[in-house]
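Novice: following is a predicted model, sequence given first.
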Amino acid sequence: MKKIPLKVAVIGGGSSYTPELIEGFIKHYDEFPIKELYLVDVAKGIDKLNIIGAMAKRMFAKARIDINIQTTLDRREAIKDATFVSTQIRVGQLEARALDERIPVELGLIGQETTGAGGFAKALRTIPVILDICKDIRELAPDAFMLNFTNPAGLVTEAVIKYGGVKSIGLCNLPIGLQMQIAELCNVDVAEVQIEMVGINHLNWTTRIIVSGEDITEQFLSESASGPGLNMKNIPDLDWDSQFLQSLKALPCPYHRYYYMRDEVLEKQIEDYKSGNTRAETVMQLEAELFELYKDEALDIKPLQLEQRGGAYYSEVAVNLMTAIYNNKKNIQIVNVRNNGIISCLPDDASIEVNAVIDANGAHPLALTGQPGPQIRGLLQAVKAYEELAVEAAVHRSYDVALQALCVHPLIGSAAKAKAVLDRLLEAHKSYIPKFS
């Protein structure tokens, strides 16, 4: 990439996650000398945007870094001539997330913001907005890389691959979080941990774990993977069965609990629903507390409480990727990219989450050590079929395609429930989901 003055536009800049990103820019400034940072949000989020903008300025000032920070509601102004456009939006904000979680549970289904019926509703709200952002990028910053952190990240990335027409890479903090957890369990520096992942976002399997040059996959699955610590704050903390992991021959990501432990997770969600203590309500409380902290004019560092929000290592993932592209590093990171035959049982234009070499031209997925066996392939293909249908439903606003998407999803299980939850979600989110045919 030509070394031009760096301009980064963050769409959804009023997010509580943004201080994590600012910390990353400061930490990596020597190799990623950002000159302009535009934080963009919608009118409903103007107060949060202004709070985050002021805090960002304090953080850079403390680090004695002089950059131009702008907060704006004008997305096109922010995107124009940007080097990178980072998307971290939540269409409908946390109130919509609460509906995504509660409505499925009321119908006896898993309620979650990135998978199942809830994740589907979020995709329907999000994909049209993301594609509109892509249109602006094509016009105003055609050479920019679009880095997407918006959930459901795999679905959004696939929509951009098929319909966006921009250079794009999807991101998630789950892979780096896993590396950090393995490093802690093995008492080594994270640089000593390499993993190979295969799958799609929030449905990936770690098939190789190498620590200090030694392949410890089998030992790790039998001795460490079923214990505490390998989870995320937004997922019920249920331990894996050691025999199950050894028979799977891979470490499933935390989100697999929704599939492999569906009954136990649903039971927990029903309890939380009855007590009014869903994850969305917890996050709302955390957000309120964080923004009270952010208002403090004396606060000029990222508060530790942000880690409770679930955004740990967000800055590492986002800024590491930007830095690798900008400096043509050719290092290996785990990202969401076009398949192009890497996973042979999935379509070439599917979004997959795998190890890739990052250089000035973007992400280049690496060939797998081995293709997924049937114990992985079955679930992977089923969820990918749902994702293909979900993208088409969101883009073409088709009720019939939406219904089929939910019917094939493993967490739905029946046509009657698929139709019932689809109708409820479309009605609940009619302000944000374009009318379906």
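Specialist: The structure has been received and is ready for your questions. Numbering: from 1, shown residues only.
Novice: for the rest of this, base every contact and every neighbour count on C-alpha atoms.
Specialist: OK.
Novice: what is the host helix or strand of Ile103 packed up against?
Specialist: Using DSSP states H and E, Ile103 falls within helix 93-106. For helix 93-106, the packing partners by 3 or more Cα pairs under 8 Å, 6 or more residues apart in numbering; DSSP states H and E come out as helix 116-140, helix 262-274, helix 279-294, helix 415-428.
Novice: what helices or strands is the very next helix or strand once past the first one leaning on?
Specialist: So that's helix 116-140. From helix 116-140 onward toward the C-terminus, using DSSP H and E, the following helix or strand is strand 145-148. On a contact count with 3+ Cα pairs under 8 Å, 6+ apart, strand 145-148 meets strand 84-87, strand 167-170.
Novice: what lies in contact with the first one?
Specialist: The reference is to strand 84-87. 7-12, 79, 144-150, 322 (Cα atoms under 8 Å, 6 or more residues apart in numbering).
Novice: isn't Ile161 up against Asn340?
Specialist: No. With contact defined as Cα atoms under 8 Å, Ile161 does not count as touching Asn340 (11.4 Å).
Novice: now mean neighbour count and distance to Leu245 too, for the helices and strands packed on strand 145-148, in TSV please.
Specialist: Listed next are the helices and strands packed on strand 145-148 as TSV, based on neighbours: other Cα atoms under 10 Å; distance: least, Cα to Cα, whole Å:
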stretch	mean neighbour count	distance to Leu245
strand 84-87	24	35
strand 167-170	25	28
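Novice: alright, now check it against this:
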Amino acid sequence: MKVVIVGGGSTYTPELIDGFARLRATLPVEELWLVDPDPVRLELVSGISRRMFARAGHTGRIMTSSSVAEGVTDADVVLLQLRIGGQEARHGDETFPHEVHCIGQETTGPGGFAKALRTVPVVLEIAEIIRQRAKPNAWIIDFTNPVGIVTRALLQEGHRAVGLCNVAIGFQRKFAALMDVGHQDISLDHVGLNHLTWETGVNLRQDGATRDILPELLKNRLDELAADVRMPAGLLELQGAVPSYYLRYFYSHDVVLGEQLVKPSRAAEVTKIENSLLAKYADTSLDTKPAELAERGGAFYSEAAIDLMASLTSNRGDVQVVNVRNDGTLPFLPDDHVIEVPAAITSEKLIVQPVKALPTEMAALIGHVAGYERLALDAAIHGGRDRVLKAMLAHPLVGQYEKAEKLTDTLLAANRNHLEWAK
């Protein structure tokens, strides 16, 4: 099997390598290609990756290339983990919205929109190369944010693609630890859009039966659950669900903004972590992932990615949380919208599992953000200031014309070098 990581020079790649090494019985990789335009990062990351494989006794070959076409030729699976503009652009995404008292975040709000505008055209170019050069039945796994918008862009162009996020697997591990059971004994009723999801059920398999333990968790561990997502306990009680951390940007917007205005951006923090990691990777005696990698984010991503690859290539049919076409699952959204829900993973298709009817307040927010996402993708594909302004105005974290105009012009000025139509 040939697996390709586009964006393989990321400092996070050794986390994936660790997963490939530990879980090689689950996913027998013969060739792993790291593709990246940065030769320095590629050399450092591939070096530690090869040493990690050697330490684990993994017989797979790790290859590198700066050419997407070379890397993806005859690939079975291509994983996309891109950051167009690097941490510098991310810093802009996390700070320019502050000018009009909006939160700055790299996957949602005005900052997430900027990332979508930079990213979608590049991803679609890469996907066309994959279509031409990879195996005819190759899968594209998108871990590039904003995952929902990028995955819909891929599906809209007919690519064999699925989006992946680590929020659900993080919750699964959290609930398993709370119950002192194996993570395989926990499944989730996870629903919403990428980075706009709730856990509406936590299903424990025990003694041959399955029961929803969320009500007892909300009763007995409420304060702990609320602290974990950094939102008021009363909100979890009101909704009878556990919102993902990313809903904090909506439900506690002013609190988050106040925190952001007095702290360095996450991009600044990550830049320091990355510099430290790259220095570690340069040490030719290092053959395990450094402890600092845990500070980089993306917990359990390697397990989620490898489970998904294994099921896509071996037709396991197990249920995993992915970003997939709606196709009537949430009746208030168009069929072609991309939602984040549990689906059975086979080699031919993704079979979405039944979803419980959502309370009105959840459906309303999902519908509002979905409307923005559709406008955002239209702007990313076709360009134009008016399209950007319409999408900005539609986002529930903006919603005012004067703010939307200011944010649009600031976004375009900061990202002009990344947007062909705006140069």
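Specialist: Okay, I see it. Predicted model, so just to flag it, every value in this text is computed and none were measured.
Novice: related to what we said a few turns ago, among the helices and strands packed on strand 145-148 of structure 1, which comes closest to Val156 of structure 1?
Specialist: With respect to Val156 of structure 1, and counting by Cα to Cα, the nearest of those is strand 167-170 at 8.0 Å.
Novice: quick check: that closest one aligns to which part of structure 2?
Specialist: Per the alignment by TM-score structural alignment, strand 167-170 of structure 1 matches residues 160-163 in structure 2.
Novice: could you do stretch 292-304 of structure 1 as well?
Specialist: Against structure 2, stretch 292-304 of structure 1 falls on residues 279-291 (TM-score structural alignment).
Novice: could the helices and strands packed on strand 145-148 of structure 1 go into TSV alongside distance to Val357 of structure 1?
Specialist: Below are those laid out as TSV (distance: least, Cα to Cα, whole Å):
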stretch	distance to Val357 of structure 1
strand 84-87	18
strand 167-170	12
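Novice: so which of these is nearest Asn68 of structure 1?
Specialist: strand 84-87 (15.3 Å).
Novice: check the mean deviation of that closest one from structure 2.
Specialist: Aligned to structure 2 and superposed, strand 84-87 of structure 1 gives a mean residue distance of 0.3 Å (mean Cα distance after the TM-score superposition for structure 1).
Novice: that strand corresponds to what range in structure 2?
Specialist: Aligned by TM-score structural alignment, strand 84-87 of structure 1 corresponds to residues 77-80 of structure 2.
Novice: ok, back up a step: buried only: go through the contacts of strand 84-87 of structure 1 for me.
Specialist: 7-12, 79, 144-150, 322 (16 or more other Cα atoms under 10 Å).
Novice: what residues are up against Asn331 of structure 1?
Specialist: Contacts of Asn331 of structure 1 (Cα under 8 Å, 6+ apart): 324, 357-359.
Novice: my bad, Leu411 of structure 2
Specialist: Each residue near Leu411 of structure 2 by Cα under 8 Å, 6+ apart is listed here: 96, 110, 114.
Novice: give the aligned equivalent of it in structure 1.
Specialist: Leu411 of structure 2 maps onto Leu425 in structure 1, by TM-score structural alignment.
Novice: separation between the equivalent of Gly112 of structure 2 over in structure 1 and Leu6 of structure 1?
Specialist: With TM-score structural alignment as the matching criterion, the partner of Gly112 of structure 2 in structure 1 is Gly119. For Gly119 of structure 1, the distance to Leu6 of structure 1 (Cα to Cα, to the nearest Å) stands at 34 Å.
Novice: thinking again about what came up before, for the contacts of Asn331 of structure 1, which two are the farthest from each other?
Specialist: Ala324 and Val357 (9.4 Å).
Novice: with neighbour numbers in mind, choose between those two.
Specialist: Ala324 (22 against 18; other Cα atoms under 10 Å).
Novice: what lines up against that one once you look at structure 2?
Specialist: Using TM-score structural alignment, the equivalent of Ala324 of structure 1 in structure 2 is Ser311.
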